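**Q** how does the following fold in three dimensions:
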Amino acid sequence: MRVRFSRGVITIVVVVVVLAVGVSVGLYHLLKRAPRLAVQPEAYCTAVTPDGTIGLDIEQARISATIAAVAARRRLPERAVVIAYATALQESKLSNLDYGDRDSVGVFQQRESQGWGRKKQLMDPVYATNKFFAALVKVKNYRKLPLAEAAQAVQRSAGGYAYAPHEGDAKILAAAFTGRVPKAVHCWYPSAKTPPPQPKTAEARKQLARALGSTAITSKKRGWLVAAWSVAHAEQYAISRVGYSGVTWSNDLELEGWQAGGKAGDRRVELS
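**A** Below you'll find the model as predicted:
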């Protein structure tokens, strides 16, 4: 038996459907035009190179930048940086931990009882990285050894095989933070304070010098290392813009990566 609806019922159904579609479309466009009304994400960083992309939290990015800066100060090859990153990823996930197995602490989980230094020193990523590299360069032919063997020769851990799986990610981080790949590091952090804090550029440069030594830009690669370090530490020093070599990073959630523009040339990294 067929069920027939009157014109009035059909009209009401059509009106309801049209209204529902209209409300949905209107709500979509409202949200699209007002993205700031949505809950903002937590601070984050990315390292993007031809070999891949890695997402980092702010602490991981700062430590990655510090490791690259210390390596540059010591004039070490990128292979040393890769080994350091793989080791730190396994030991602490690139975090400055104040705990670990027995008395292990810090980025590389170094132990005071094994002569690496005092706990307070080991909790300083610059100091800990210098100690790691000082031990690494004493490993014969470390550049040619499989990564796990080189890392294990320094760490002497219970499971030296565990460093190898991190080699791919370590290579991406090394390419980005050493400055070999330009415009590779991008970060964002929430800055809802009114008025916004004044950038602490002098303090930022002072802390960069602790890891890097001279902050003079002597090559484009070094310039991009300084730029990457500055972006990774932008939240810490209230920096909202970093300019280098004709492009600018801005702390803007709606922008992805570095944008064309800016006064800074190849001999200066501009912070503001």
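
**Q** could you use CA atoms for every contact and neighbour count after this?
**A** OK.

**Q** ok, then the element right after the lengthiest helix in the chain?
**A** Assignment by DSSP state H gives helix 7-33 as the longest helix of the chain. In the C-terminal direction, the helix or strand that comes right after helix 7-33 (DSSP states H and E) is strand 44-49.

**Q** by contact count, what packs against that next one?
**A** strand 52-56, helix 58-73, helix 167-177, strand 185-188 (3 or more C-alpha pairs under 8 Å, 6 or more residues apart in numbering; DSSP states H and E).

**Q** distance between that strand and the chain's centre?
**A** Strand 44-49 has its C-alpha centroid displaced from the chain centroid by 6 Å (C-alpha atoms, centre = their mean, to the nearest Å).

**Q** now do stretch 148-168
**A** The mean C-alpha position of stretch 148-168 is separated from the chain mean by 23 Å, C-alpha atoms, centre = their mean.

**Q** one more to put side by side:
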Amino acid sequence: MDAPNGSSTVGGVSETHQKAPRPRRRRPYRLAAALLVLLGLAGYYLVQNESTGGDGAPHCTVVAGGGAGAGGSYSMNLEQARYAATIAAVGTAKKVPERGVTIALATAMQESALRNLDHGDRDSLGLFQQRPSQDWGTPAQIMDPVYSAGIFYDHLLDEVPDYADLPLTVAAQKVQRSGFPDAYAKHEPDATLLAAAFTGSAPGTLSCSGPLPRETGDATRVKAELVKVFGTALAPKAGPPVSRVAAQQPPADDSEVTLSVATGKNGQGPPDQRRGWELANWAVAHAADLGIQRVSYDSKAWVAGKNKGHWIDKAPGKSGDGDGRNAGPDDVRIFVAPLNR
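**A** Below is the predicted model:
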């Protein structure tokens, strides 16, 4: 028979049953998992830090420094930088002044935050949230950043011929017909800054930190992208070139694309340095996706993973440090093969 308080009687003698304390279970797997997470984070940080020259996660920054810059700075991820460079390049290919490029950039900043979205309000798509049902093009066309930027400029030039004299938000609204017409205004300072950098009127104001290309780039692909964005004026052609793409005989360990920005007959005139900086900045913004390792222009060089993504002063040829990859004001040189220095 059971006695009270958890005791029992055996042979008339009460003995109390006491449960032995359960030993504490060690859970080393939790410590191991936590350690793996910490090691993973440390490895990620190390890779990011090394690939960007010690400047954190890959990103691009434009700072005020001349031209039409509105002051301050603007930072963006690499995807946003690529699309900003594309929007500006399509504008200059269509001979759109910098003010028009600013309007386009501010519009895309508001509509998509400079992202090529495959969704939106109703059937809106792309950088500018254009609608196939409103005759902006097919979904495939609108999702092509070069097409979508081009059709935006076509509407701006055709429907708002006095856009340069209008407030930015008014000009953008005449094209977009947005339900929030005043929203474009807040992006004007940043869009002005980006337009100055990506049209070349504010040289040296763009820096892009990493990541290092994981494999050798393809010079043919770089040339094809340049021609697609900037137009056939960049293609090799007979006669005096204003700007051309030429595959030059590279050193044994390099693959190079050279863009001449010399003007005049047979390229003997002064260089178009604004054009040169536009092309150089476009290449820097596309370095990660095109496998570009280095861009040289106007006695400066941008090298992936070096100098925190900033341009380095390197005079061309023997007049500088003897680095044969340097360039003066006449040529933009783009290297897509891995470099040893």
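
**Q** got a TM-score for the pair?
**A** Once the chains are overlaid, their TM-score stands at 0.82 when taken by TM-score structural alignment, normalised by the length of the first structure; 234 aligned residues with a C-alpha RMSD of 1.6 Å.

**Q** what is the corresponding segment of the first structure for stretch 168-176 of the second structure?
**A** With TM-score structural alignment applied, stretch 168-176 of the second structure matches the range 147-155 in the first structure.

**Q** how close does the matching stretch sit to the second structure?
**A** In the superposition with the second structure, the average deviation recorded for stretch 147-155 of the first structure is 0.3 Å (mean C-alpha distance after the TM-score superposition for the first structure).

**Q** just give me the match in the second structure for G257 of the first structure.
**A** With TM-score structural alignment defining the correspondence, G257 of the first structure maps onto H310 in the second structure.

**Q** could you measure from that match over to V257 of the second structure?
**A** Separation of H310 of the second structure from V257 of the second structure (C-alpha to C-alpha, to the nearest Å) stands at 21 Å.

**Q** what about the strands in the stretch 1-150 of the second structure?
**A** Assigned strands in the stretch 1-150 of the second structure, in chain order: 2-3, 7-10, 13-16, 59-63, 73-76 (criterion: DSSP state E, counting those that start in this stretch).

**Q** what's the most buried one of those?
**A** Scoring the strands of the stretch 1-150 of the second structure by mean neighbour count under mean count of other C-alpha atoms under 10 Å gives strand 59-63 as the most buried, with a mean of 22.

**Q** what range in the first structure does that strand sit on?
**A** In the comparison with the first structure, strand 59-63 of the second structure aligns to the range 44-48 (TM-score structural alignment).

**Q** average distance between that stretch and the second structure?
**A** Compared with the second structure, stretch 44-48 of the first structure is 1.2 Å away on average (mean C-alpha distance after the TM-score superposition for the first structure).

**Q** which residue is the nearest non-sequential neighbour of T53 of the first structure?
**A** Spatially, and ignoring its direct neighbours in sequence, T53 of the first structure is nearest to A47 (5.6 Å; C-alpha to C-alpha, 6 or more residues apart in numbering).

**Q** so what's the one you found up against?
**A** For A47 of the first structure, the contacting residues are 53-56, 172-173, 176, 184-186, taking C-alpha atoms under 8 Å, 6 or more residues apart in numbering as the criterion.

**Q** at 7 Å what do you get?
**A** 53-55, 173, 176, 184-186 (C-alpha atoms under 7 Å, 6 or more residues apart in numbering).
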